[in-house]
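Peer 1: here is my input, please return the structure:
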Amino acid sequence: MEIIELKAKAAQIRMDLLRMIHGAKAGHTGGSLSNADILTALYYRVMNLDPARPKWEDRDRFIASKGHAVESLWCILADRGFFPKEELETFSQFGTRLIGHPNNKVPGIEMNTGALGHGLAISVGMALASKRDGRGYRVFCLMGDGEQAEGSVWEAAMAGAHYKLDNLVGIIDRNGLQISGSTEEVMGLDPLDEKWAAFGWNVISIDGNDMEQLVDTLEAAPTVPGKPTLIIANTVKAKGISFAENVPHWHHHVPSDEELARALAELSAVLAGYQQEGQVQ
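Peer 2: The predicted structure follows:
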């Protein structure tokens, strides 16, 4: 997809996930909205995937260590054809495969995740396997910024650098908020870039809601031979909904009927603008 198409797709995914959360009366809204651009860039432009062959050995791997923000991922996997879009209506319902965290019974999901701090260690193992098996696939791991308080993240960071895993890309959804408030009030992280660099990673800081920056940075990885890449994607919690952006309680707030209508109206206008721009170009 071209950049304008990716922007339009991200707007559509935001609308889909809001409808899904509203219908289920459950979900993590803020983080799924903040990471929608990151996942759109990965799944529609950057990663080497085949929905018809979800277990293809040379596919790129994606691990959602930030597993609670799964709603955007479910919507994208359905849109890409990993499973029928109608199944989104079962999200968080009794007996569904589409639970509130990634579930590897669903095609396209590599590993059950949700216990924060585990995803990067899994990704290190996958990237090391790729190297030792002579495969060319890359491994992308999306983490939350609140997750950086987990000690296992830093153990995995040390291992990734030690094994020179330049096929490993860590991404931090740096929206500055977690369930109990500001990350800097709960457990200060800054200078986050210097900490990761000290662990031997090549660190790049970008606007994580800017599609051009996302595509340029993600497509360029690996950027330094022999070093894993860490992308600090500075995002806005609940990105795309003016009245919800950077509001802490939208971490897992379910929109009311009125809030859903307002949000969809805003996103519909954004989508229409991208569609018109794309036609002009």
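Peer 1: okay, CA-based contacts and neighbour counts for the rest of this
Peer 2: Fine.
Peer 1: strands of this structure, start to end?
Peer 2: Shown for the chain, the strands assigned by DSSP state E span residues 61-64, 139-144, 168-174, 177-178, 181-182, 202-207, 229-234.
Peer 1: switch the ones you listed over to a markdown table; also include mean neighbour count and distance to Glu110.
Peer 2: Listed next are the strands of the chain as a markdown table, based on neighbours: other C-alpha atoms under 10 Å; distance: least, C-alpha to C-alpha, whole Å:
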| stretch | mean neighbour count | distance to Glu110 |
| --- | --- | --- |
| strand 61-64 | 24 | 7 |
| strand 139-144 | 25 | 11 |
| strand 168-174 | 26 | 15 |
| strand 177-178 | 23 | 25 |
| strand 181-182 | 16 | 30 |
| strand 202-207 | 18 | 25 |
| strand 229-234 | 25 | 20 |
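Peer 1: to compare against the first, here's another:
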Amino acid sequence: MEIAELKAKAAQIRMDLLTMIHRAKTGHTGGSLSNTDILTALYYEIMRIDPQRPDWAARDRFVASKGHSVESLWCVLADRGFFPKAELETFSQFGTRLIGHPNNKVPGIEMNTGALGHGLAIAVGMALAAHRGGEDYRVYCLMGDGEQAEGSVWEAAMAGAHYGLDRLVGIIDRNRLQISGSTEDVMGLEPLEAKWSAFGWHVVQIDGNDMDALLQALREAPQAAGRPTLVLADTVKGKGVSFAENQAKWHHHVPSDEQLAQALEELRAEQARHMQKTGGGAR
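Peer 2: Just a heads-up that it's a prediction; the model follows:
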């Protein structure tokens, strides 16, 4: 896909997740909006996957360690064809598969996640299995920045470097806000790049809402043989919705009817701008 198409797709995913959250009257809105560009880059351009064969042995693996921001992931998986898009209407309803955290009863989900700090350890195990088995699939793990306060993240980081897992790519959605406020007020993380480097990872810091930068960083990983890669993706919480951007209250907040209408109007305009560059219409 062209860059403009990927940006238009990200706008559509944002519209889908907002509509889903509004319908369900629950959801983690801000973090799902901030990580949408990351997921779009991975699932539409970077990862080796086959929605018709979700258990394909050679597939790349994705672990959503920040499992509470599952709404964008559900929308991407549905759009890619892992399950029918109509199922998004059941999100957080009684008996649904689409609960508020990744659920491995759904095709495309490798592990149940959401207890923060566990995802990277799982990803390390997957990458170690590939390393020892001579397999060439990659393992991607998306973490939140508030999650970096969990000690298990750093135990897994040590293990990834110790075993030289250069097909392991960690990504931090660095939007600087968590449920209780600024990450730097709750538990200061800086200098975050230096910390990951000190743990033996090759670190690339980028604008995580810039599709070009995301694609370049993810395509070039690993950039150092024998070392895992950490993409430190600086993002905006609530990205794409003017009144939600950089607002801590939108960590877990449901748009009203009026707010949904305004957000969809903004995102449709953004999508149209990108599609004009491709000569196509909105998808």
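Peer 1: quick check: TM-score for this pair?
Peer 2: TM-score for the superposed chains, counting by TM-score structural alignment, normalised by the length of structure 1: 0.99, backed by 280 aligned residues with a C-alpha RMSD of 0.6 Å.
Peer 1: between the strands of structure 1, which one is nearest to Gln279 of structure 1?
Peer 2: Checking these against Gln279 of structure 1 by C-alpha to C-alpha gives strand 202-207 as the closest, at 26.1 Å.
Peer 1: Thr90 of structure 2: what's its closest spatial neighbour, skipping adjacent residues?
Peer 2: Once flanking residues are discounted, Thr90 of structure 2 sits nearest to Thr96: 5.9 Å by C-alpha to C-alpha, 6 or more residues apart in numbering.
Peer 1: can you tell me how far that neighbour sits from Phe83 of structure 2?
Peer 2: According to C-alpha to C-alpha, to the nearest Å, Thr96 of structure 2 and Phe83 of structure 2 sit 13 Å apart.
Peer 1: more crowded one of those two?
Peer 2: Neighbour comparison, Thr96 of structure 2 and Phe83: the larger count goes to Phe83, with 18 against 12 (by other C-alpha atoms under 10 Å).
Peer 1: that one -> structure 1?
Peer 2: Under the alignment (TM-score structural alignment), Phe83 of structure 2 maps onto Phe83 of structure 1.
Peer 1: same question for Met47 of structure 2.
Peer 2: Under TM-score structural alignment, Met47 of structure 2 pairs with Met47 in structure 1.
Peer 1: neighbours of Gly136 of structure 1, just the number please.
Peer 2: Counted with other C-alpha under 10 Å, Gly136 of structure 1 comes out at 13.
Peer 1: also Ile109 of structure 1?
Peer 2: Using other C-alpha under 10 Å, Ile109 of structure 1 is surrounded by 21 other residues.
Peer 1: contacting residues for it?
Peer 2: Taking C-alpha atoms under 8 Å, 6 or more residues apart in numbering, we find Ile109 of structure 1 in contact with Phe62, Ile63, Pro102, Asn103.
Peer 1: and the gap between it and Ile63 of structure 1?
Peer 2: From Ile109 of structure 1 across to Ile63 of structure 1, the span is 8 Å (C-alpha to C-alpha).
Peer 1: now Asp37 of structure 1
Peer 2: In terms of C-alpha to C-alpha, Asp37 of structure 1 sits 16 Å off from Ile63 of structure 1.
Peer 1: Asp257 of structure 1 now?
Peer 2: Distance from Asp257 of structure 1 to Ile63 of structure 1, by C-alpha to C-alpha: 33 Å.
Peer 1: give the other helices and strands that the helix ranked longest in structure 1 contacts.
Peer 2: Using DSSP state H to define each element, structure 1 has its longest helix at helix 257-280. Counting contacts by 3 or more C-alpha pairs under 8 Å, 6 or more residues apart in numbering; DSSP states H and E, helix 257-280 of structure 1 packs against helix 3-24.
Peer 1: and the angle from the helix it packs on to helix 257-280?
Peer 2: Relative orientation of helix 3-24 of structure 1 versus helix 257-280 (axes from the mean of the first three to the mean of the last three C-alpha atoms, to 10 degrees): 160 degrees.
Peer 1: having no further points to raise, I will conclude here.
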